[in-house]
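# Got a predicted model here, sequence first, then my questions.
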Amino acid sequence: MGTITLNGGKTAIFFRSLCNIFMKKFTTKKMLLAFLFFVFVSCFVWMLDDIERERFRLRLSKYKTLPSRIVGNIPLRRTWTTKNYRRPNTSIPGVIDDILAMEPPPYLPDLKNPCWYEKTHRNISKRRCLPYFYLLGVDKCATTDLFSRMLKHPQILYTKAVNSKETHWWSWRRFGYDVFINNARIQHFEDYLHIFDPTSEQLTRTQIFGDGSPTYFWDFTGWPLIPQNKGLKFPRFLTPHCIKHLTPNVKFIIILRNPVERLYSDYLFLIRNNPTPEKFHAGVLLAMKKLSDCEKIYGTRLCLFNKTLHMQTQIRLLIGMYGDYLIEWLKVFPMHQFMIIKTEEYKKDIAEHLRKIFKFLELTELSQSELIRISSGRHAFERADEIKRIGPMLPKTKVLLTRFYSSVKLKVSDILPDNTFIWN
């Protein structure tokens, strides 16, 4: 190697002499090897330090990690505390929780709800619980009326959910969705548990609570955001898979109404800008055209699970296609975990339906007088006088929708072959 030439005073001469001595002693090859050795040692020391930090963190948290397990081809995380009960990056805005990668907690055997204890950041044990049952839906089929009466059973507790009923977490909140919205704040699994925390702390052996969000039954539009569906053209995992992964023995209640009447009731409930039967008819025609155009390209299943299509059709025609959604639930859960009732029959004899529901939920049987007391009173969300003055849908709209939903009725009757759900 050559020498370094510097111009200047005594300091420059001294520095030049020092550099020349150094470069004569160390060749380029030796300097490169020394640099590589330094990098290797630095990485090794950093690794040891990281391992030691992890050991210290585990000692501090005072819980033992469990060996990783595999469900299908989904690797499960191996912790029990809520902080680590989800993927580390799920606290980042815009990133949803990876439910299927969570390790199901060790549930307590003496409670009906799936509950467990976990350590808080202050090293205090806290009981967390998930719902014992879901009232899956459907919107405008008397879910609010039914749930409000169910809450009058002394063994069903209130929660911090809206009306002690709805969270919409599995269908909307965890994806940052809402009705006609796809860019709201993402709510995490911790947010969902927090809704039930006060109730979870006071649960006894015989008491339960549930989630009555009617969108769970039909809204699978968040499927592209589920990590295990990444890159897939068709959904492999939907809400039923996520719920079963954490709570495989949960119970479901579904209440179905004539889809024609349901749709008009839904329109009058949601539309605030001077609703009329004529506007409803025009909206139905537009919704049918959009669905038909979508089906030509993607097929019925993908269109039903398409958030854009749902947002573009304010007449929510797709919700009434009960059979398609019911099939998805029954692919994952056995029929004995469901109780499916008909709105029209429920309104005729509320007390008897409540008796069957309480029995299905394995609750203490109430006396007939108690059931009658709970069943009495006004129905929830009875139409106001100004809505009643709008009048019924146009006869031609009813004929159009009856034809459209005829295949839906046949599909439901094939799944539930007792002719109960054949609406006239």
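Sure, I can see it. Numbering: from 1, shown residues only.
# switch to C-alpha atoms for all contacts and neighbour counts from now on
Will do.
# Which element, helix or strand, includes Arg78?
Per DSSP states H and E, Arg78 falls between elements, in no helix or strand.
# Am I right that it is in contact with Glu103?
Yes. The criterion here is C-alpha atoms under 8 Å, and Arg78 meets it with Glu103 at 6.0 Å.
# Below is structure B, check it against A:
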Amino acid sequence: MNDQFKQILLCFILLLSIFYSVFTVVIWNGNEGTQKTTSYQSRYRENTSERTQTYAYYNMTETISERTALLKGVPIYLPRQMTSKSRSTSPSSHTDYKLRFLPNFKNPCWREILGNNVCTVCLPYYFLVGVEKCGTSDLHRRLLKHPLISQNVKKETHWLARLRFTTEGMQSLSAYLELFQDAVQKDITVIQQNGYYNSIFGDASVSTLWDNRYLLSNVFTANMTTPPYTNANVVYSLNPRTKIIVILRNPITRLYSSYLFFYKNTSIVDFHRRVDTSVQIHNKCLKSNSLRYCAYFVHGQIRLHIGLYYIYIEDYLRVFPRQQIKVLRLENFTRNIAGTMEEVFNFLEVGVPSEHIMQKITAQEKTNTNTRRLRIVGKMFPRTWTTLYNFYKPYNDRLVELLGNEYNYN
């Protein structure tokens, strides 16, 4: 009798387990229809079979700090449904598992359990990584006018390069995901057609290209010519299929525009003095250190180092294939706004919007120009221009070798 009772009990437990597993899968997956769209957006829909091969990685412990893991190019997601009391502190108890991005979302998204609810969280679809004073704000504002690109995002979060290292409470990747929850709730999980969610959002932080100081501070040596990792590796670890946008400008005019924008009590005399001093500091650094060390860690009295474009772009090309990086020139953008925006929309695979919307995008006034400041302060001295030309020339030559003659600023 006891044996029969045990068999019945085991069968009951087995059936209960099967029922629970099926119920959990249904709740977790929700309604994830994959029907094809018929609008113009459908032409840019990613292949579902390819998309399900991209993963986000979880680690269910805090015993390894998130900073340390990201230094190694391994992202640790701390699920928000786990309170500090429920997290284990035993190094042997952590579990890694793979979570597929949802196949019916264009943006990289997945489900998380928060209390009794299942919510959707998403990483940026693209990264506008730089460069400052090269028209990034103007490009960003025009991008957001596309009906499939969320406007509910803040520009310049700087989380990857700075915020997570310098601000209390912002260390976890969950804090980063929270920065985009407006976009997720108001656009990414709302705009859909035939069960497919086409809307995307991006991270537009220009420091992500060149500011690796905090990331590399513990590992970079003076004579290291190739860093073991940069922000590019961190972005790749988040989503290896993401798209990178960089916009460049003549490094000389970029530097002067940066000076007029960020510094107080500006004058052409002060600018010349800062340029001279910064060039001397850089050249002195090169006598005993590698170029990358000087570019990443030794900065003078002005943001001279940001114009060393080829160094930062080369570090991204070490990680991402060329087809995932779109490099623009402000000079071309200014001359042909419509053509450039069409290029970018096609690169992001969201399609070119209607003629009416494109007219609004191209008619928008330019953002963050220094025209008034330039009129007040005046043009830089010719000798300042010559100093900067001679300084940047070898680095501009390397940029041409990397990207082609279209990017020749000499």
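Sure, I can see it. Just so you know, these numbers come straight off a predicted model, no measurement behind them.
# Counterpart of Ser150 of the second structure over in the first structure?
For Ser150 of the second structure, the aligned position in the first structure is occupied by Leu157, per TM-score structural alignment.
# Look up how far Lys398 of the first structure lies from that match.
Distance of Leu157 of the first structure to Lys398 of the first structure, computed by C-alpha to C-alpha, to the nearest Å: 40 Å.
# repeat for Cys303 of the first structure
Cys303 of the first structure is 23 Å from Lys398 of the first structure, by C-alpha to C-alpha.
# How about Trp223 of the first structure?
33 Å.
# Between these two, point out the one with more neighbours.
Trp223 (23 against 16; other C-alpha atoms under 10 Å).
# And that one? What does it align with in the second structure?
In the second structure, Trp223 of the first structure lands on Leu215 (TM-score structural alignment).
# Just give me the match in the second structure for Lys356 of the first structure.
By TM-score structural alignment, Lys356 of the first structure lines up with Glu343.
# State the helix or strand in which that match lies.
Here Glu343 of the second structure sits within helix 337-347, counting by DSSP H and E.
# Map Met380 of the second structure onto the first structure.
Counting by TM-score structural alignment, Met380 of the second structure corresponds to Met393 in the first structure.
# how many neighbours does its match have?
Met393 of the first structure, neighbours per other C-alpha under 10 Å, totals 18.
# and what of Thr343 of the first structure?
Counted by other C-alpha under 10 Å, the residues lying close to Thr343 of the first structure total 22.
# quick one, helices of the stretch 301-410 of the second structure?
Ranges of helices in the stretch 301-410 of the second structure, per DSSP state H, counting those that start in this stretch, are 309-317, 330-335, 337-347, 355-363, 371-377, 382-403.
# And for the stretch 1-150 of the second structure?
Remark: helices assigned in the stretch 1-150 of the second structure by DSSP H, counting those that start in this stretch are 2-29, 48-51, 66-71, 136-143.
# what sits up against the third one?
Outside helix 66-71 of the second structure, the residues within contact range by C-alpha atoms under 8 Å, 6 or more residues apart in numbering are Pro75, Ile76, Phe165, Gln171, Ser172, Leu173, Leu215, Leu216, Tyr229, Val234.
# So what's the gap between that helix and the chain middle?
Computed by C-alpha atoms, centre = their mean, to the nearest Å, the chain-centroid distance of helix 66-71 of the second structure equals 17 Å.
# Tell me which residue of the second structure matches up with Glu54 of the first structure.
Residue correspondence to the second structure (TM-score structural alignment): Glu54 of the first structure is left unmatched.
# Which strand or helix spans Glu54 of the first structure?
Per DSSP H and E: helix 28-61 holds Glu54 of the first structure.
# Downstream of that helix, the next helix or strand is which one?
Downstream of helix 28-61 of the first structure, the next assigned helix or strand under DSSP H and E is strand 70-71.
# what does that following strand correspond to over in the second structure?
Using TM-score structural alignment, strand 70-71 of the first structure lines up with nothing in the second structure.
# mind checking how far the equivalent of Arg378 of the first structure over in the second structure is from Arg142 of the second structure?
Matched to the second structure by TM-score structural alignment, Arg378 of the first structure sits across from Glu365. Separation of Glu365 of the second structure from Arg142 of the second structure (C-alpha to C-alpha): 10 Å.
# who has more neighbours, those two?
Here Glu365 of the second structure and Arg142 are compared on neighbour count by other C-alpha under 10 Å; more neighbours surround Arg142, at 21 against 11.
# Would you check the span in the first structure matched by the strand or helix carrying Asp203 of the second structure?
Assigned by DSSP H and E, Asp203 of the second structure belongs to strand 202-204. Aligned by TM-score structural alignment, strand 202-204 of the second structure corresponds to residues 210-212 of the first structure.
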